[in-house]
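Trainee: Here is my input, please return the structure:
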Amino acid sequence: MDARFLGIPELVEVPDVAVVVDVMRAFTVAAWAFAQGAERIVLAGSPDEALALKARHPGAVALKDGAPAPGFDAVNSPGRLRSVDLGGRTVVQKTTAGTVGALAVKEASLVLCAGFVVAEATARLLRTRGCDGVTFVVTGEDGQADEDLACAQYIARRAAGTETDPAGYLHRAGASRAAAELTQGVRQGVHPDDVALCLELDRFPFALVAAVEEGLMVLRPHAVPSPIEGPSPIDGRPL
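Mentor: Down below sits the predicted model:
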């Protein structure tokens, strides 16, 4: 598999297949939202758009980076979100890097959003689809965030069918600037368990697939059974 690793500013053309990586914390949060029962996640381009989308969808939950803010129901923290019942609800998500990266490649034929918590399911879906060329969008720090690059490199190796020890990749992520800022409370809206939750490899058995629906970039879970497993009940729909 031909893998490219690009930051958001380096996206000069629309890739055919894109994996948008935001480990700390956008797509870890997204995976937890689905685990807590969310039906779909709508990715917003700005805080104002997020609030407008929430107003258009009764019962929707809006979340963003940083401290709690008027109109937003939650912050971008897996530790805080894991106790919230989102059964059947729409989540509107706006973050500094992850949602920006996904929206930047919305015209790609296949867009996956990923973190370590869905790494193997993401790699398995790429293998299942026979993706020869994949652009990994390293969203943090203009493509320099080591937690995102480590995750992207790990997924790329697994997608190529290479047996890979995850320990080194997880160590890099745990030693990253983002992890330190979360641990030290530099970033707002943080739960003490956030870093550990972001480093839970393969916590969830589904990939996160984003696609344009009625003009909106919508993220949904897509179950990717292993070769020895049957279909998962979370989402058996074909892409």
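
Trainee: going forward, measure contacts between C-alpha atoms and count neighbours the same way
Mentor: Noted.

Trainee: Tell me where the longest helix sits in the protein.
Mentor: helix 146-159 (DSSP state H).

Trainee: list the helices and strands the helix or strand following that one packs on?
Mentor: Sequence order places helix 167-174 as the next helix or strand after helix 146-159, per DSSP states H and E. In terms of contacts (3 or more Cα pairs under 8 Å, 6 or more residues apart in numbering; DSSP states H and E), helix 167-174 is packed against helix 146-159.

Trainee: Which neighbouring elements make contact with the helix it packs on?
Mentor: strand 2-7, strand 17-21, helix 119-128, strand 133-138, helix 167-174.

Trainee: List the buried residues for the longest helix of the chain?
Mentor: 146-156, 158-159 (16 or more other Cα atoms under 10 Å).

Trainee: Please enumerate residues in contact with that helix?
Mentor: 1, 3, 5, 19, 21-24, 115-116, 119-120, 122-124, 126-127, 136, 138-140, 143, 163-164, 166, 169-170, 172-174, 176-178 (Cα atoms under 8 Å, 6 or more residues apart in numbering).

Trainee: So the residue positioned nearest the centre of the chain: helix, strand or coil?
Mentor: Using Cα atoms, centre = their mean, the residue of the chain that lies closest to the mean C-alpha position is F27, 2.4 Å off. Assigned with DSSP: H, G, I helix; E, B strand; the rest coil, F27 falls in the helix class.

Trainee: Roughly how far does it sit from R40?
Mentor: F27 sits at a distance of 13 Å from R40 (criterion: Cα to Cα, to the nearest Å).

Trainee: quick one on the thing from earlier: of all the helices and strands packed on helix 146-159, which one is nearest T99?
Mentor: With respect to T99, and counting by Cα to Cα, the nearest of the helices and strands packed on helix 146-159 is strand 17-21 at 8.8 Å.

Trainee: Could you also give me the structure for this second sequence? I'd like to compare it with the first:
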Amino acid sequence: MDARFLAISELTETPSVAVVVDVMRAYTVAAWVFAQGAEKIVLAESLDDALALKARHPDWVALKDGPPAPGFDLVNSPGVLRSADLAGRTVVQKTTAGTVGALAVKDASLVLCAGFVVAEATARLLRTHGSDTVTFVVTGEDGRADEDLACAQYIARRATGTGTDAADFLRRAAGSRAAAELTRGMREGAHPDDVALCLEVDRFPFAMVASPEDSLMVLRPHVLP
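Mentor: A predicted model of the protein is given here:
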């Protein structure tokens, strides 16, 4: 498998298969959303779009980066999500980088969204799909976020062989700028446990597949047999 690691700004053409990585925190949060029972996640283009979707569907749950805000039900924090009851719900998610990355590759034949918590399931799906080339979209810091790059490289290794040790990749992620800012309380809407939760490997047994549905980009969990 030929793995390419690109920032969102470096996407000059639509890849065939894309893995969009946002460890801290969009796709760790998305995995927790599904673990708490949600049916699907709608990836919103903007905060205004998220609020418009919420207005049209009052039973949907709106989630955003940063501090709580009028019209939004939850913040982008896995520590907060652990206590949310989302059974059967639809969640609308808008984040600074993660959702932007997925929407940037929405025309790819296969779009996976990932963090460490779904690494092996994502790698297994890539192995099953058998793609020759996979583009990993490193969403944070214009492709320089080491937690995202480390996770992308780890998944790429796992997709081509199962013997890769996660320790070095996790060490890089733990030493990243995002981890430091979350630990120091520099990002609003954070929980003290967020970094630890983002660095749990294979917490969940599903991959997350995004695809167009009724003009929306919708993320759903996918469990391989």
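
Trainee: TM between them?
Mentor: Superposed pair, TM-score by TM-score structural alignment, normalised by the length of structure 2: 0.99. Supporting alignment: 225 aligned residues with a Cα RMSD of 0.6 Å.

Trainee: Just confirm the residue nearest to the centre of structure 1 contacts A119, I think it does.
Mentor: No. F27 of structure 1 is beyond contact range of A119, at 10.9 Å (criterion: Cα atoms under 8 Å).

Trainee: tell me the contacts of T95 of structure 2?
Mentor: Taking Cα under 8 Å, 6+ apart as the criterion, T95 of structure 2 is in contact with 26, 64-65, 76.

Trainee: out of the residues you listed, which are inside helices?
Mentor: Those of the contacts of T95 of structure 2 lying in helices (DSSP H): A26.

Trainee: Of the contacts of T95 of structure 2, just say which sits nearest to D107 of structure 2.
Mentor: For those, the closest approach to D107 of structure 2 (Cα to Cα) belongs to A26, at 20.3 Å.

Trainee: From D85 of structure 2, how far out is the residue nearest to that closest one when sequence neighbours are not counted?
Mentor: Excluding the flanking residues, the one nearest A26 of structure 2 by Cα to Cα, 6 or more residues apart in numbering is G98, at 5.5 Å. Distance from G98 of structure 2 to D85 of structure 2, counting by Cα to Cα: 23 Å.

Trainee: Have a look at these two and say which one is more surrounded.
Mentor: Per other Cα atoms under 10 Å, whichever of G98 of structure 2 and D85 has more neighbours is G98, with 26 against 13.

Trainee: The more buried one touches T28, doesn't it?
Mentor: No. The pair G98 of structure 2 and T28 fails to qualify as a contact (Cα under 8 Å) at a distance of 10.2 Å.

Trainee: Relative to structure 1, what is the average displacement of the helix or strand harbouring L197 of structure 2?
Mentor: In this assignment (DSSP H and E), L197 of structure 2 forms part of helix 194-198. Following the fit onto structure 1, the mean deviation recorded for helix 194-198 of structure 2 is 0.2 Å by mean Cα distance after the TM-score superposition for structure 1.

Trainee: What lies in contact with that helix?
Mentor: 23-25, 28, 77-79, 115-117, 174, 179, 182-183.

Trainee: What about the residues you listed, which are in helices?
Mentor: 28, 78-79, 174, 179, 182-183.

Trainee: Nearest to V105 of structure 2 among these?
Mentor: T28 (19.2 Å).

Trainee: Count the neighbours of that closest one for me.
Mentor: For T28 of structure 2, using other Cα under 10 Å, the count is 27.

Trainee: isn't it right next to V117, touching?
Mentor: Yes. T28 of structure 2 is within contact range of V117, at 6.4 Å (criterion: Cα under 8 Å).

Trainee: before we move on, back to that, could you list every residue that touches the residue nearest to A26 of structure 2?
Mentor: By Cα under 8 Å, 6+ apart, the contact list for G98 of structure 2 reads 20-22, 26-27, 139-140.

Trainee: how about the residues you listed, which pair is most distant?
Mentor: Y27 and G140 (11.9 Å).

Trainee: how close does C113 of structure 1 sit to V75 of structure 1?
Mentor: For C113 of structure 1 relative to V75 of structure 1 (Cα to Cα), the value is 19 Å.

Trainee: Of those two, which one has the most company?
Mentor: C113 (31 against 25).

Trainee: Let me see the contact set for the residue lying closest to the more buried one once chain neighbours are set aside.
Mentor: Sequence neighbours aside, V20 is the residue nearest to C113 of structure 1 in space, at 4.7 Å (criterion: Cα to Cα, 6+ apart). The contact partners of V20 of structure 1, by Cα under 8 Å, 6+ apart, come to 98, 101-102, 111-114, 136-139.

Trainee: What of F136 of structure 1?
Mentor: Shown in contact with F136 of structure 1 (Cα under 8 Å, 6+ apart): 3-6, 18-21, 152.

Trainee: redo that, cut-off 7 Å
Mentor: 4-6, 18-20, 152 (Cα atoms under 7 Å, 6 or more residues apart in numbering).

Trainee: Also K94 of structure 2?
Mentor: Neighbours of K94 of structure 2 in contact, by Cα under 7 Å, 6+ apart: 43-47, 50, 63-65.
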